[in-house]
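Participant: predicted model and sequence below, questions to follow.
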Amino acid sequence: LEPENALKNTTISESNAKVNGSSTVQSTTVTPMPAIQNGKPSAGFMLAGGVMSHKESIFLKLNKRISNLELHMSLSSEYLSELSRRYVLQTTESRRQAELIIKQAEEAAVKAVKPIVDALKIQVIYF
């Protein structure tokens, strides 16, 4: 196992650029060095902008993960809202259809029973 503060050359970035028709390759090489925080060495490495410690790296990863989770929660919330809206529309339409069927069934029943009721009234009058 290598110690955290072992020094070795690391290529951070490479970029290709065309200048006057010729291709050039630029490369930035950073040599990791022990970072000193509050007068004590810490597990970090030197970058052009300063020191990035392991804790900061984890913080950035966690921050990115939290951002992704917030995005997914937002999308999930929108999806659930849309499902809820569709469900409400569907149940409202089903209720309306059921009420219409019940009304038609009642009208059909009244229409079917009316001749029988009229016949019974006539029989009662004559007896």
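Facilitator: Alright, I've got the coordinates. Numbers count the residues shown, from 1 in each chain.
Participant: please make it C-alpha for all contacts and neighbour counts, starting now.
Facilitator: Noted.
Participant: secondary structure element for the residue most central in space within the chain?
Facilitator: Centroid check for the chain by Cα atoms, centre = their mean gives His72 as the closest residue, at 2.4 Å. Secondary structure here is read from DSSP states H and E; on that basis His72 sits in helix 54-126.
Participant: structure B:
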Amino acid sequence: MLEEVLWRMGQQSRVLQELRREIMPVWDDNAAREVDSRYLNSHAADDERLLEQLHLQDESLDQSASQMTAAQEEGRRAEEQAVEVMEQLRFANQDLQGAYGHYDVYARYHADARGKFPQVQSLIREANASCG
């Protein structure tokens, strides 16, 4: 849409400048030169700068739209990865809970085994004494 407006503005500007060139030989008096120098020359320069800046703005808007689309895509992928990370974190927490449970069992068996060392040592001494 903006491109169409820019094209029309460019066309209108070209038509105006062509008309000025065509009537210059006919419209050549002090009043015409005054209007030309005071209004129309500055209009031509301003029009050219305006069209140039509008084209730059149009390009910037196109680039912004592309970058916005890319950013949205990256955001979508980040959300997907966050879901995956949360799922893996849930699995890791489940595994960790299982590991804590296994550690508790290990600690209990280890304490039981250490508690039986004096009895085992006593039995070994008794066995050694009866063999010797």
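Facilitator: Thanks, I have the structure now. Just so you know, these numbers come straight off a predicted model, no measurement behind them.
Participant: quick one: His54 of the first structure from Asn63 of the first structure, how far?
Facilitator: 14 Å (Cα to Cα, to the nearest Å).
Participant: ok, Lys103 of the first structure next?
Facilitator: Distance from Lys103 of the first structure to Asn63 of the first structure, counting by Cα to Cα: 60 Å.
Participant: Leu69 of the first structure now?
Facilitator: For Leu69 of the first structure, the distance to Asn63 of the first structure (Cα to Cα) stands at 10 Å.
Participant: try Lys40 of the first structure
Facilitator: Distance of Lys40 of the first structure to Asn63 of the first structure, computed by Cα to Cα: 26 Å.
Participant: which of those two has more neighbours?
Facilitator: Between Lys40 of the first structure and Asn63, counted using other Cα atoms under 10 Å, the more crowded position is Asn63 (12 against 8).
Participant: what does that one correspond to in the second structure?
Facilitator: In the second structure, Asn63 of the first structure lines up with Leu54, judged by TM-score structural alignment.
Participant: check which helix or strand covers Trp27 of the second structure.
Facilitator: Per DSSP H and E, Trp27 of the second structure falls between elements, in no helix or strand.
Participant: only the buried residues of stretch 23-31 of the first structure, if you could.
Facilitator: Neighbour-count burial for stretch 23-31 of the first structure flags Val30 (criterion: 16 or more other Cα atoms under 10 Å).
Participant: likewise for stretch 30-48 of the first structure?
Facilitator: Buried, per 16+ other Cα under 10 Å, within stretch 30-48 of the first structure: Val30, Pro32, Met33, Pro34, Ala35, Ser42, Ala43, Gly44, Phe45.
Participant: which strands or helices does the host helix or strand of Glu18 of the second structure pack on?
Facilitator: Glu18 of the second structure belongs to helix 2-23 when elements are defined using DSSP H and E. With contacts defined as 3 or more Cα pairs under 8 Å, 6 or more residues apart in numbering; DSSP states H and E, the packing partners of helix 2-23 of the second structure are helix 41-131.
Participant: dump the residue contacts of the nearest residue to Thr29 of the first structure once chain neighbours are set aside.
Facilitator: Counting by Cα to Cα, 6 or more residues apart in numbering, Thr11 is the residue found nearest to Thr29 of the first structure once chain neighbours are left out, at 4.6 Å. By Cα atoms under 8 Å, 6 or more residues apart in numbering, the contact list for Thr11 of the first structure reads Ser27, Thr28, Thr29, Val30.
Participant: so Thr11 of the first structure sits in a strand?
Facilitator: Yes - Thr11 of the first structure: assigned to a strand according to DSSP: H, G, I helix; E, B strand; the rest coil.
Participant: separation between it and Val25 of the first structure?
Facilitator: If you go by Cα to Cα, the gap between Thr11 of the first structure and Val25 of the first structure works out to 13 Å.
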